[in-house]
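[1] with the sequence up front, the predicted model follows.
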Amino acid sequence: MNQYPLWRYVLLITLIVFAVIYALPNLYGEDPSVQISPKESTTLDATLIGQLETALKQQQIPYLSMKQSPGFVTVRFSDTEAQLKAQDIIQATLGNKYSVALNLASRTPKWLLAIGARPMKLGLDLRGGIHFLLDVDTDALVQLQESGDIHTMGVDLRNAQIRYQSITQPDKTHVTIEFRNLQDRDQAQILLQKNFPNYLFITNNLALSATFSPSALTQIQQNAIEQITTILRTRINELGVAEPVVQQQGVNHISVDLPGIQDMARAKDIIGKVATIRLQLQDVEHNAETAAQTGVIPAGTKLYFYQGQPILLKNQVILHGTSIINAVSTIGDDGRPTVQVRVSGSEASAFNQITAANVGRSIAAVYIETQTTKKLENGKVVTTHIPVEKVINLAIINSALGNNFQITGLESMAYAKELALLLRSGAYPVPVDFIQERVVGPSLGKENIHMGVLSTEIGSLLVIAFMVVYYRFFGLIADLALILNILFIIAILSLLGATLTLPGIAGIVLTVGIAVDANVLVNERIREELRNAMSPQASIHAGYGRAFATIVDANVTTLIVAMVLFAVGSGLVQGFAVTLTIGILCSMVTAIFFTRAVVNLIYGRRKIKQLPIGITVKST
């Protein structure tokens, strides 16, 4: 009656071994470290370690170890204070050729790392760092795009010889076109519906009203969020953050977490810094190779390098990045990757005239961004900002370009997507405001970890003591299941790479109660059957069998609530929901199958008269 087949025990043992292995890295801890990696074509040479050792010794900054790995060098420190000082010194020593990032280097043995066993990531409330919540004014992008389309609509109507009185934008979401007669209005509606499929057109007497369709509006807003997220990730790299978290929160908010960073002013300066794109014509009258070799640059031009080759660009800027409001990668009519660029209406006319006069010539997209440089002067770190220009694309003008144009001649779809992102990331497409700022110090993070672990330990010990006192040996089995449940949660969080936050610890504590609750239901059911004069074996069978449906129902309802919290909640609430969900699923395995397996193993093949479950009822 109360026997499990061998394969179930093998499965449970396998799961336990799995949990122990993947939870083990969390016992080794981490060291504050600085990770140095080369940028672009820079390589790690043999002299780098010597430079680092000399710089740190001169500044009397102690470090635990310095190790070179393929692609980067890791310097470990005993505390975060030394880590933060060393980052500035190393950056000033090496310059902008290397990326110097704050990190936490795990002490986990190599054999565990080889099988993907890593410690859990800690959130800002546990590790310390800076949190920003940015508000994105997506309505401004809609209004800007409509302003550009107003110009194009007017051009299309004039080219089709359809007369109209005026085109206005009465509010942020509508475009209104006035006509003299119904015939012109109807002809315009047919033309504009074809040329502007993203708009919904509604007639009103002699007026034609246009507004973005809901799907187009959603796409525009989502594109704005993606553009800004890309810009943010690029800029955050300058802060030297190893594991930044930049993610959309709600419809028009972006959450930015910078673990290990404490300088709020510097972080805001980097995130709010302006970068841009500009388009310039290539100078073909002079030889770029000669200019690169001699260093003599012809007047009115500037020397750049593109794909390793020198090129000369005219100083005249034919289009500024602020005029580009969108860029999308796609497949052109020839089946090759292209990038479609949209220019704001106010700049389209001048851009059209310049490109019409330069058909057949090459046009370059130059990306300009201000980089932060640190130097050691008289033993002090001096920070300066230097604008860096880089040619990201060179293409031929095939025809006069207006409000929309294509960049062709791209080598692959992956490159086209990258170029479109770079064109969009020249500057924020819409205003971005800081609506929430929070700094969590490293000491507070350590205190949160201590208090969170302490609360889990106290809660677990109280529950363990109660179960042993009240249910005796069956309570001890339930306690083993409880410990195993916590082990499973830690292992799964570590394996998934999930971020543990303070609310996440609260979710684990809550799971302790949920896991024990299932065993309480089973044990009370077994007690009830014993009181009804059933045999111990029959009581065990009935207790687990009849309590199973109740346990599943209770856990499923809690699971639904956890999923709702994850769907509608923010980062911290989602952390609570994740740990609660994992805990519920693990508790169903440990509280039902594990305890039943142990009970069956001990009592399944025995003829017993009573059970050590906190009551004394002899079977007849």
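    Nice, thanks for sending it over.
[2] from here on, contacts and neighbour counts on C-alpha atoms
    Fine.
[3] next, count neighbours for Val568.
    11 (other C-alpha atoms under 10 Å).
[4] in the helix or strand hosting Gln143, what's buried?
    Gln143 belongs to helix 138-159 when assigned by DSSP states H and E. Buried residues in helix 138-159, counting neighbours by 16 or more other C-alpha atoms under 10 Å, are found at 138-154, 156-157.
[5] got a list of contacts for that helix?
    163-164, 167-169, 172-173, 175, 188, 192, 217, 220-221, 224, 252, 325, 343-346, 403, 429-431 (C-alpha atoms under 8 Å, 6 or more residues apart in numbering).
[6] the structure to be compared is supplied as follows:
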Amino acid sequence: MLDFPPWKIWAIALTVLAGIVFSAPNFLSEQQAASLPGWVPSKQLNLGLDLRGGSHILLEADAADVRKARIETLEEIVRTELRQADGGPIPFLDLSTRGGEISFTLRNPGDIDRAVETMRGVSRPVGQLSAQRDLDVSVMDGNRVVVRPTEAGIAAEVDAAMGQAVEVIRRRIDEMGTREPTIVRQGATRIVVQVPGLQNPDALKALLGKTAKLEFRLVDTEADPQQAAAGRAPPGSQILPNADGGVLVVKRRALITGDQLIDSQPTFQDGMAVVSFRFDSVGGKRFARATQENVGKPFAIVLDGQVISAPRINEPILGGSGIISGNFTTASANELAILLRSGKLPVAMKVIEERTVGPDLGADSIRAGAIASVLATVLVAIFMVMTYGRFGLYSVVALVLNAVLIFGFMSMIGATLTLPGIAGFVLTIGAAVDANVLINERIREELRKGRPIIPAVETGYTEASRTIFDANVTNVIAAAIMFWLGSGPIKGFAIVLMIGIVTSVFTAVTVTRLLVSLWLRRQRPQTLVL
């Protein structure tokens, strides 16, 4: 038990050394850590919102927007499927999207069975193991087919949209150059966004509140301006607000959307701030074809339902790239470029809660946490040394190394330290010496029985280790459940607790056993006061 082969000694020494190396940058300033050589670990602990200060925003998705988008997509699918049905096109008329459902009347009532089967072929199962479908198909008045999204289907659409929204929001925040944002779902339709270090949430709200749905549509040049001013648009057209405060009549069908954009950058043209954009190969071909077919016609660049520019197509645009101009400032051009690069949100989001945490509060929390940690360490060290002498001193060494390993491992994996995390760290300080108390008390018991020193120490470590491992396994399971089911501060506490449990077992059992073994081998004491 006390016999350590050289490879094991080296393994323990290298583990401790790695912890010291990875934790060392936390005791430097950010500038000093950044100036370290590239081969030296320089990652520091990321401080959470409650320690560093920053912005907290709670976003909520509009489920009605998902329903609306689903109906719009379903309308195009229904038209296409009826035209391309097996056995030939199915003639229909009076296709309606009112009431959150698609309905149409068949010209030939004899096509009713074929139409129903075609529409049921559009329906998809909700989940791999569920018997529910995302569409309900029914017949009214003998020749009118109604296609209605089911609640299970809408719920699945909302879930998928929220998952995609988290990724889009993450890309947008990353484009701002912020460090370690926290972006997590809360419930079915909410997303929590925490950005440490950002004291002004206005720019963040402006960035996250926009859907960034980009469309290129033809302007309806035949529309009557008086009718448009009265709010009436011709069939197949739509009235949209213009960037200058007026309105513009555009075709409902988009020539191309921003889904195929692969890059957008703010730039300048003729001294004015503009946004350049570039499509992928598929989008570039569609854009080229659309401009070739509409030379001489004005087309509108529509962002989130507002016309931001309406230039004329003077010649085909064949390079797959272009320029969006308007009354942009440098800041607004950069914001639009970020929005287009990150992609459109699949669902409209609105801010329902916001708050800003000042850096002074975070500094006070760090100071209080540091004082609590130092005080706890000193008091525990005094108790252990007074109670167990040399073995208590080894416990103090293990306690310090435990703290170093916690900081080193958290820095290595890029974990974020929060105020509950500091509480978890202080808790591990007290819990870390539990193992040494069990070991030392068991050694005392063996010595009272009259056993020699080395057998007593071996038995103490062997017997106590079983209890220590069993107890800490249950603690790790509890911490893992907290991490899995919790969010935000609960996860921060669980992470530090799990890391602290693992490192405390290593230092309290393995490291102290090595120190005791080396001392016994070197000094070979005849008596042991414990």
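    Nice, thanks for sending it over. Only a predicted model underlies this, so the values are computations on that prediction, with no experimental measurement involved.
[7] kindly write the ChimeraX command that selects the buried subset of the contacts of helix 138-159 of the first structure.
    In ChimeraX, this line selects whichever of the contacts of helix 138-159 of the first structure come out buried by 16+ other C-alpha under 10 Å:
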select :163,164,167,169,175,188,192,217,220,221,224,252,325,343,344,345,403,429,430
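[8] which strand or helix spans the most centrally placed residue in the second structure?
    The residue lying closest to the centre of the second structure (C-alpha atoms, centre = their mean) is Ile183, at 4.2 Å. For Ile183 of the second structure, the enclosing helix or strand under DSSP H and E is strand 182-186.
[9] secondary structure element for Val16 of the second structure?
    helix 6-23.
[10] chain center to that helix: distance?
    34 Å (C-alpha atoms, centre = their mean, to the nearest Å).
[11] one more: stretch 185-202 of the second structure?
    10 Å.
[12] buried set for it?
    185, 189-199, 201.
[13] could you dump the residues you listed into TSV and include secondary structure and distance to Phe391 of the second structure?
    Putting these into TSV (DSSP: H, G, I helix; E, B strand; the rest coil; distance: C-alpha to C-alpha, whole Å) gives the following:
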residue	secondary structure	distance to Phe391 of the second structure
Arg185	strand	48
Thr189	coil	55
Arg190	strand	53
Ile191	strand	51
Val192	strand	48
Val193	strand	48
Gln194	strand	45
Val195	strand	45
Pro196	strand	43
Gly197	coil	44
Leu198	coil	48
Gln199	coil	49
Pro201	helix	53
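[14] related to what we said a few turns ago, if I pick the residue nearest to the centre of the second structure, what's in contact with it?
    Neighbouring residues of Ile183 of the second structure by C-alpha under 8 Å, 6+ apart: 166, 169-170, 191-194.
[15] likewise Trp519 of the second structure?
    Contacts of Trp519 of the second structure by C-alpha under 8 Å, 6+ apart: none found.
[16] grab the nearest non-local neighbour of the equivalent of Pro489 of the second structure over in the first structure.
    Superposed on the first structure with TM-score structural alignment, Pro489 of the second structure falls opposite Leu572. Leaving aside its chain neighbours, Leu572 of the first structure sits nearest to Pro503 (6.3 Å; criterion: C-alpha to C-alpha, 6 or more residues apart in numbering).
[17] look up how far Ile582 of the first structure lies from the one you found.
    14 Å (C-alpha to C-alpha, to the nearest Å).
[18] residues near Leu319 of the first structure, how many?
    19.
[19] and it, that's in a strand?
    Yes. Leu319 of the first structure forms part of a strand when assessed by DSSP: H, G, I helix; E, B strand; the rest coil.
[20] A strand includes the match of Pro489 of the second structure, no?
    No. Per three-state DSSP, Leu572 of the first structure lies outside any strand segment and is helix.
[21] against Gly504 of the first structure, how distant is it?
    Following C-alpha to C-alpha, the distance that separates Leu572 of the first structure from Gly504 of the first structure is 8 Å.
[22] neighbour-wise, which of these two wins?
    Gly504 (22 against 18).
[23] what is the aligned counterpart of the more buried one in the second structure?
    With TM-score structural alignment as the criterion, Gly504 of the first structure matches Gly421.
[24] I'd say its match and Gly492 touch.
    Yes. At 5.1 Å, Gly421 of the second structure and Gly492 qualify as touching, with contact defined as C-alpha atoms under 8 Å.
[25] re earlier: what helix or strand is the nearest residue to the match of Gly504 of the first structure once chain neighbours are set aside on?
    Excluding the flanking residues, the one nearest Gly421 of the second structure by C-alpha to C-alpha, 6+ apart is Phe493, at 4.3 Å. Taking DSSP H and E as the definition, Phe493 of the second structure sits inside helix 489-505.
[26] returning to what we had before: the helix holding Gln143 of the first structure vs strand 253-259, what angle?
    Helix 138-159 of the first structure and strand 253-259 are oriented at 130 degrees to each other (axes from the mean of the first three to the mean of the last three C-alpha atoms, to 10 degrees).
[27] name the helices or strands packed onto the helix or strand that comes right after helix 138-159 of the first structure?
    As assigned by DSSP H and E, the chain's next helix or strand after helix 138-159 of the first structure is strand 166-171. When contacts are defined as 3 or more C-alpha pairs under 8 Å, 6 or more residues apart in numbering; DSSP states H and E, strand 166-171 of the first structure sits against helix 138-159, strand 174-178.
[28] one more time with 7 Å, if that's ok
    On a contact count with 3 or more C-alpha pairs under 7 Å, 6 or more residues apart in numbering; DSSP states H and E, strand 166-171 of the first structure meets strand 174-178.
[29] which stretches in the stretch 51-200 of the first structure count as helices?
    80-94, 110-114, 124-127, 138-159, 182-195 (DSSP state H, counting those that start in this stretch).
[30] could you pull out the helices for the stretch 251-400 of the second structure?
    With DSSP H, counting those that start in this stretch as the criterion, the stretch 251-400 of the second structure has helices at 281-292, 330-342, 359-388, 390-413.
[31] hang on, the earlier thing: closest one of the contacts of Ile183 of the second structure to Leu339 of the second structure?
    Ile169 (9.6 Å; C-alpha to C-alpha).
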